[in-house]
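In: Sequence first, then the predicted structure, then my questions.
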Amino acid sequence: MTPEINGDRLLARLEALATIGRNRSGELTRLALSDEDTRARSQVMQWLEEAGARVWIDRIGNIHGASSGENAQPAVCTGSHIDTVINAGALDGSYGVLAGIELLQTLHEQGLKPATSIEVIVFSNEEGVRFTPDLLGSRVMVKDVSLSEALAVESRTGEQFGSELKRSGSTGDVDPWQHLPGSFVELHIEQGPLLEATNNQIGIVEGVQGHSWWQVEVQGQANHAGTTPMHLRRDAGQAAMRLAQNLSEHASRQSVPAVATVGTLSLVPGAINVVPGQARFTVDFRDASADVLRQADIRLHQEARQLEDDGFRVDLRSISRAEPVFFSADIVAAISNAANARTLRTLRMISGASHDAQMISRICPTAMIFVPSVGGISHHPAEATNAADLIMGAQILADVVWALAN
């Protein structure tokens, strides 16, 4: 018997979780290991306990909640994250976590015991906003980053990840790799426009684009804005903007890479009447081809050398990298079968956003399920998915995980 989830309870919990970290202006921000994230983690652990799960935290701060199975096979796992970007939407990450908890609670209430244990994982620091790199909890689990390196990561304001784990009570004594998944299915909102534009209900995600993130610093010469002729300036701001524009135009014209984004930019000294002597910005390259991603990195270095030829000093620092991945054909087929059984319209697709699933795919069969995002909007307060789509996506997750566990 396939368990039928309680959609109303799922929606109510999504709404309740969205209040944690929301300020008086209505902005939702739960950066990793902040006080807001700590309160949300506590709430999620309470819901896992209500669902009858055995709950523990590992040494990188990932939360685990597992049902018991009849055999000793590695668990069929699902989950996502609950940390957010700044001024976020309510669904990114949280939807996949709460849908997994809803499945566990449904099994608990109906007295259903799977052959293989089912586990929900809440990964720490997925977004990488406060602590870089992103996907930190899953990176440590698959040993892409060592535990000691991760614990030593510092935020922009100097807080250490390990210290913040202890301060917030978010650390445990279990190694992240001690109980690895046997398989993993992540449910997520699409965060893009394709499902809505093609009038499809379920995205069957066959892989995830890789990304390459860079911190760029351009050093010029600060000087008086009124007395320094244009031809005698070494304006770091202008140089940085020229470099950024060249990268964007290359992505637009040559698709190398598929997308390139400058998401942050700061000028020093940052005064209206001073020629900037220093500029710092970030670059986010993404592509489904590892080779194209490397070509984009090479292009960045070539552009930097051109600025150095013009008299600037340019420092490049890689701050995060994830190779493109392609998911398990068997789990992709299981998602397709579950959606077809409920006569849903589906679209096979590649995710443009990064997810913990791309890390977990290194150690076990993995795939993802998407539901439509209204207007394709995410990482924004307007992020939304219709209630019926949220419920149906969670039901498909339940169908697939239950099938894999049995």
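Out: Alright, I've got the coordinates. In this text the structure is predicted, and so the values were computed from the model without any measurement.

In: Please make it C-alpha for all contacts and neighbour counts, starting now.
Out: Will do.

In: show me what contacts residue 3?
Out: 103, 106-107, 398-399, 402 (C-alpha atoms under 8 Å, 6 or more residues apart in numbering).

In: Apply 7 Å and report the result again.
Out: Neighbouring residues of residue 3 by C-alpha atoms under 7 Å, 6 or more residues apart in numbering: 106-107.

In: Surely it forms part of a strand?
Out: No - counting by DSSP: H, G, I helix; E, B strand; the rest coil, residue 3 is not found in a strand; it is coil.

In: where's it relative to residue 403, distance?
Out: Distance of residue 3 to residue 403, computed by C-alpha to C-alpha, to the nearest Å: 10 Å.

In: What are the buried residues along the helix or strand hosting residue 247?
Out: Using DSSP states H and E, the element containing residue 247 is helix 236-254. Judged by neighbour count (16 or more other C-alpha atoms under 10 Å), helix 236-254 contains these buried residues: 236-240, 243-244, 247-248, 250-251.

In: which one of these is nearest residue 90?
Out: Checking these against residue 90 by C-alpha to C-alpha gives residue 248 as the nearest, at 29.9 Å.

In: Not counting sequence-adjacent ones, nearest residue to the closest one?
Out: For residue 248, ignoring the flanking residues on the chain, the nearest one in space by C-alpha to C-alpha, 6 or more residues apart in numbering is residue 260 at 5.8 Å.

In: Which parts of the stretch 151-300 of the chain are strands?
Out: Using DSSP state E, counting those that start in this stretch, the strands of the stretch 151-300 of the chain run over residues 183-189, 202-208, 210-219, 223-224, 259-261, 265-268, 274-275, 278-287.

In: Quick one: list the elements packing against the last one.
Out: Helices and strands touching strand 278-287, as assessed by 3 or more C-alpha pairs under 7 Å, 6 or more residues apart in numbering; DSSP states H and E, comprise strand 210-219, helix 236-254, strand 259-261, strand 265-268.

In: for comparison:
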Amino acid sequence: MKNIQISGDRLWDSLMEMAKIGATEKGGNCRLAASDLDKQGRDLFVRWCKEAGCTVTVDRIGNIFARRPGKNNDLPPVMTGSHLDTQPTGGRFDGVYGVLAGLEVVRTLNDAGIETEAPVEVVVWTNEEGSRFSPAMMGSGVFAGVFPLEEIQAKQDIDGLKLGDELRRIGYEGTAPMGKPVKAYFEAHIEQGPILEAEKKPVGIVTGAQGQRWYEVTVVGQEAHAGPTPMAVRRDALVGASRMIQEVNRIGLANQPYACATVGFLQVSPNSRNVIPGRVFFAVDFRHPDDAVLTKMDKELREACAKIAAEAGLEVEVSEFWYFPPTPFDEKCVAAVREGAKLYGYDNMEIVSGAGHDAVYMAKVAPTGMIFVPCEGGISHNEIENADPKDLEAGGNVLLHAMLERAQG
């Protein structure tokens, strides 16, 4: 069905219209989950879907499902989507591209008068980013049974506001039951890394996702006056934490290829310029496509932190906050993506996702595949995030083919 193609211009126009909501000075977006701006983005998506003839439902964690009926509506839907929430200094494409590429598939099917055997659905998952509320990928996690609904509804932001209350406030705490059968799930996304651009490949056939381990580390020393306290007797929690952070970086470098190790969040107490820090809290993010290597990295982190704490007279607690193993995607879904790239003549390559996506949780409950397209400089989670309209169109066409193949088969 190569003669059927999405409208790249219409997809781009939709992306740019959505980007006006929560636009930032540097050309990015800020639409935090369950905020007023998130509501505006959701409202626009719902309006567009209803104009395209879709029936819209919302479940109890705020996930939005826009359904285009099929010939046999008793069949589970072929689903696609992503998220509309962003980082505080996020870009115009992370997440939203997958949502609006799905909408463009629906519009294209309408234009061509194609009736699929199974229904087609476009989904917006709640709080994929995990920025305002942690952990990440809450909506898909609840849908897939990874997180209990009530536990996630009770999660609080930095101001003590609960996610469930905020969804209710903006009108997106729905009544649809949690979870349902899904025939296949596809997610189109910018790569968020530099590989496709460097290889000059417009399409990435995602075979799976890296495993991830997130940790919370608390280092306790002793607060003391910065002037009278001799250096030799100090129990400086920040100095100890800094050594541990260096070890995180070393562990990442020592487990190449593929390993990533990051400390991106740090809190120092009492955070006063003339007081020796008595307590430090920091987060660690480990990633690798091989679970055995992730386990090795876990062991190295715990041993390094314990050794440094003992040498400096500190106390340390390392607790694993979040974990999911490496996730291979469904062979038939991956094949459908590969066939789509071949059909349209797009140069492509196989790739493993270095980031977490809703597709990772969906792979627990449905056959799943992903499509990557390049992003400029591999930059994401940044206001300057950018993508070529032609690459976005290519990913949309591959998505169209993959969904048609699964919805008709």
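Out: That came through fine. For clarity, every value in this text was computed on a predicted model and none was experimentally measured.

In: Tell me how they score on TM after superposing.
Out: With the length set by TM-score structural alignment, normalised by the length of structure 1, the two chains reach a TM-score of 0.96; 405 aligned residues with a C-alpha RMSD of 1.6 Å.

In: so how much does the host helix or strand of residue 58 of structure 2 differ from structure 1 once superposed?
Out: Using DSSP H and E, residue 58 of structure 2 maps to strand 55-58. Strand 55-58 of structure 2, aligned to structure 1 and superposed, deviates on average by 0.5 Å (mean C-alpha distance after the TM-score superposition for structure 1).

In: if we can go back for a sec, the helix holding residue 247 of structure 1 vs structure 2, mean deviation?
Out: For helix 236-254 of structure 1, the mean deviation from structure 2 after alignment is 1.1 Å (mean C-alpha distance after the TM-score superposition for structure 1).

In: In the lengthiest helix in structure 2, which residues are buried?
Out: In structure 2, assigned by DSSP state H, the helix with the most residues is helix 291-312. Under the neighbour-count criterion of 16+ other C-alpha under 10 Å, helix 291-312 of structure 2 has 291, 293-294, 297-298, 300-302, 304-306, 308-309, 312 buried.

In: what's the spacing between it and its chain's center?
Out: Distance, stretch centre to chain centre, for helix 291-312 of structure 2: 27 Å (C-alpha atoms, centre = their mean, to the nearest Å).

In: next helix or strand past it?
Out: Going down the chain from helix 291-312 of structure 2, the next helix or strand is strand 315-324, by DSSP H and E.

In: mean shift of that following strand relative to structure 1?
Out: Compared with structure 1 after fitting, strand 315-324 of structure 2 deviates on average by 2.3 Å (mean C-alpha distance after the TM-score superposition for structure 1).

In: which stretches of the stretch 101-250 of structure 1 form helices?
Out: All helices of the stretch 101-250 of structure 1, identified by DSSP state H, counting those that start in this stretch, fall at 136-141, 147-151, 161-167, 194-197, 236-254.

In: Please give me every residue in contact with the residue nearest to residue 248 of structure 1.
Out: Residue 260 of structure 1 makes contacts with 247-248, 251, 283-286, as judged by C-alpha under 7 Å, 6+ apart.

In: returning to what we had before: contacts for the longest helix of structure 2?
Out: For helix 291-312 of structure 2, the surrounding residues in contact (C-alpha under 7 Å, 6+ apart) are 211, 235, 240, 244, 247-248, 251, 287-288, 315-316, 318, 325-326.

In: now stretch 371-385 of structure 2
Out: The contact list for stretch 371-385 of structure 2, computed with C-alpha under 7 Å, 6+ apart, reads 26-29, 87, 89-92, 187-194, 196-197, 202-206, 337, 386-387, 391-392, 395.

In: switch to 6 Å and redo it
Out: Here stretch 371-385 of structure 2 makes contact (C-alpha atoms under 6 Å, 6 or more residues apart in numbering) with 26-28, 89-91, 188-194, 196-197, 202-206, 386-387.

In: Pull up the aligned stretch in structure 1 for that stretch.
Out: Alignment note (TM-score structural alignment): stretch 371-385 of structure 2 is matched to residues 369-383 of structure 1.

In: coming back round to it: next secondary structure after the strand holding residue 58 of structure 2?
Out: The helix or strand immediately downstream of strand 55-58 of structure 2 is strand 64-68, counting by DSSP H and E.

In: That next one vs structure 1, average offset?
Out: Relative to structure 1, strand 64-68 of structure 2 is 0.5 Å off (mean C-alpha distance after the TM-score superposition for structure 1).

In: now for that strand, which elements pack on it?
Out: Under the contact definition 3 or more C-alpha pairs under 6 Å, 6 or more residues apart in numbering; DSSP states H and E, strand 64-68 of structure 2 sits against strand 55-58, strand 120-124.

In: which one of those strands is the most hemmed in?
Out: Across those, averaging neighbours per residue (mean count of other C-alpha atoms under 10 Å) puts strand 120-124 on top, at a mean of 28.

In: what's the mean distance for that strand versus structure 1?
Out: Per aligned residue, strand 120-124 of structure 2 averages 0.6 Å (mean C-alpha distance after the TM-score superposition for structure 1).

In: just how off-centre is that strand within its chain?
Out: Strand 120-124 of structure 2 sits 16 Å away from the centroid of its parent chain (C-alpha atoms, centre = their mean).

In: Give me the distance between the two termini of stretch 162-175 of structure 2.
Out: Stretch 162-175 of structure 2 has an end-to-end distance of 18 Å (criterion: C-alpha to C-alpha).

In: What span of structure 1 is it aligned with?
Out: Under the alignment (TM-score structural alignment), stretch 162-175 of structure 2 falls on residues 160-173 in structure 1.

In: what's the distance between the residue nearest to residue 248 of structure 1 and residue 253 of structure 1?
Out: As for residue 260 of structure 1, its distance to residue 253 of structure 1 is 12 Å (criterion: C-alpha to C-alpha).

In: same question, residue 97 of structure 1
Out: To residue 253 of structure 1, residue 97 of structure 1 is 39 Å away according to C-alpha to C-alpha.

In: now stretch 319-334 of structure 2: how far from the chain's centre is it?
Out: When distances are taken as C-alpha atoms, centre = their mean, stretch 319-334 of structure 2 is centred 13 Å away from the chain's centroid.
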